[in-house]
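Student: this one's structure only:
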């Protein structure tokens, strides 16, 4: 199993979630975060913003589903703006075990 962590622009999340659900991946945890990437924030006029609002999605999938989920997220989160910073980042980490609390069953 793998956990896919995706940090996205807030305006892209609805479409990403819809496409994931349509593809058979409805189980997602979403929360609001702030941060900055390599660009170290954004300067607009005289104002510097070093905490940019983003959304983080957490999705645990079987190993064989990784590429499908990553491709869905990347395709639907991209703005398409040439040289655009801030479209997001996807991280993939191993998950040793998962348990459903109500049933006590192991696995997804």
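Tutor: Thanks, I have it. This one's a predicted model, so the numbers in the text were calculated from it and none came from an experiment.
Student: CA atoms for contacts and neighbours, from now on please.
Tutor: OK.
Student: biggest helix in this protein by residues?
Tutor: When the chain is parsed with DSSP state H, its longest helix is helix 66-77.
Student: how far out from the middle of the chain is that helix?
Tutor: 9 Å (CA atoms, centre = their mean, to the nearest Å).
Student: likewise stretch 89-97?
Tutor: The chain centre lies 11 Å from the centre of stretch 89-97; the measure is CA atoms, centre = their mean.
Student: Also stretch 99-108?
Tutor: Here stretch 99-108 shows a centroid-to-chain-centroid distance of 24 Å under the convention CA atoms, centre = their mean.
Student: What's the end-to-end length of that stretch?
Tutor: This stretch, stretch 99-108, spans 7 Å end to end (CA to CA, to the nearest Å).
Student: what does that stretch contact?
Tutor: 60, 61, 97, 98 (CA atoms under 8 Å, 6 or more residues apart in numbering).
Student: adding another structure so you can compare the two:
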């Protein structure tokens, strides 16, 4: 089993979630966060005078899912294709982190591993 965590732009979340479900991902969770990566923040206009303010962190959403090994590539491709801005993408489109999961236990029934997904 593999845990996939994708950091994406908040405005792309619904599209990405639909895509990973179509790719075979049965369950996921997501959290809205703020952070900073290669983008190094953004400049925003505030007030009536159009004053420019630099924000060190920007809003992002982290999508987490645990899938079987054979679904990994399909889910990653679905995220990449649907989280990317435009044809070539842009700085700030996000990152995907993939890590192994050694065990899963369903609390309600005690089922383990693949049966718990």
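Tutor: Structure's in. What do you need? Nothing here was measured: the structure is a model prediction, and the numbers come from that model.
Student: Overlay the chains and give the TM-score.
Tutor: Overlay of the two chains. TM-score (TM-score structural alignment, normalised by the length of structure 1): 0.91; 108 aligned residues with a CA RMSD of 1.5 Å.
Student: circling back: filter the contacts of stretch 99-108 of structure 1 to the buried ones?
Tutor: 60, 61 (16 or more other CA atoms under 10 Å).
Student: Could you dump the contacts of stretch 99-108 of structure 1 into a markdown table with secondary structure and distance to residue 33 of structure 1 added?
Tutor: Output for those, formatted as a markdown table (DSSP: H, G, I helix; E, B strand; the rest coil; distance: CA to CA, whole Å):
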| residue | secondary structure | distance to residue 33 of structure 1 |
| --- | --- | --- |
| 60 | strand | 19 |
| 61 | strand | 22 |
| 97 | coil | 26 |
| 98 | coil | 24 |
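Student: In stretch 55-73 of structure 1, which residues are buried?
Tutor: 55, 56, 57, 58, 59, 60, 61, 66, 69, 70, 72, 73.
Student: re earlier: looking at the contacts of stretch 99-108 of structure 1, which two lie furthest apart in space?
Tutor: Using CA to CA, the pair of the contacts of stretch 99-108 of structure 1 lying farthest apart is 61 and 97, separated by 11.5 Å.
Student: Overlap of the contact sets of those two?
Tutor: Contacts common to residue 61 of structure 1 and residue 97, judged by CA under 8 Å, 6+ apart, are residue 1.
Student: contacting residues for the equivalent of residue 78 of structure 2 over in structure 1?
Tutor: Alignment note (TM-score structural alignment): residue 78 of structure 2 maps to residue 72 of structure 1. Shown in contact with residue 72 of structure 1 (CA under 8 Å, 6+ apart): 16, 19, 20.
Student: Over to residue 76 of structure 2?
Tutor: Residues in contact with residue 76 of structure 2, defined by CA under 8 Å, 6+ apart, are 4, 96.
Student: 10 Å - rerun?
Tutor: Taking CA atoms under 10 Å, 6 or more residues apart in numbering, we find residue 76 of structure 2 in contact with 4, 5, 6, 20, 23, 96, 97, 98.
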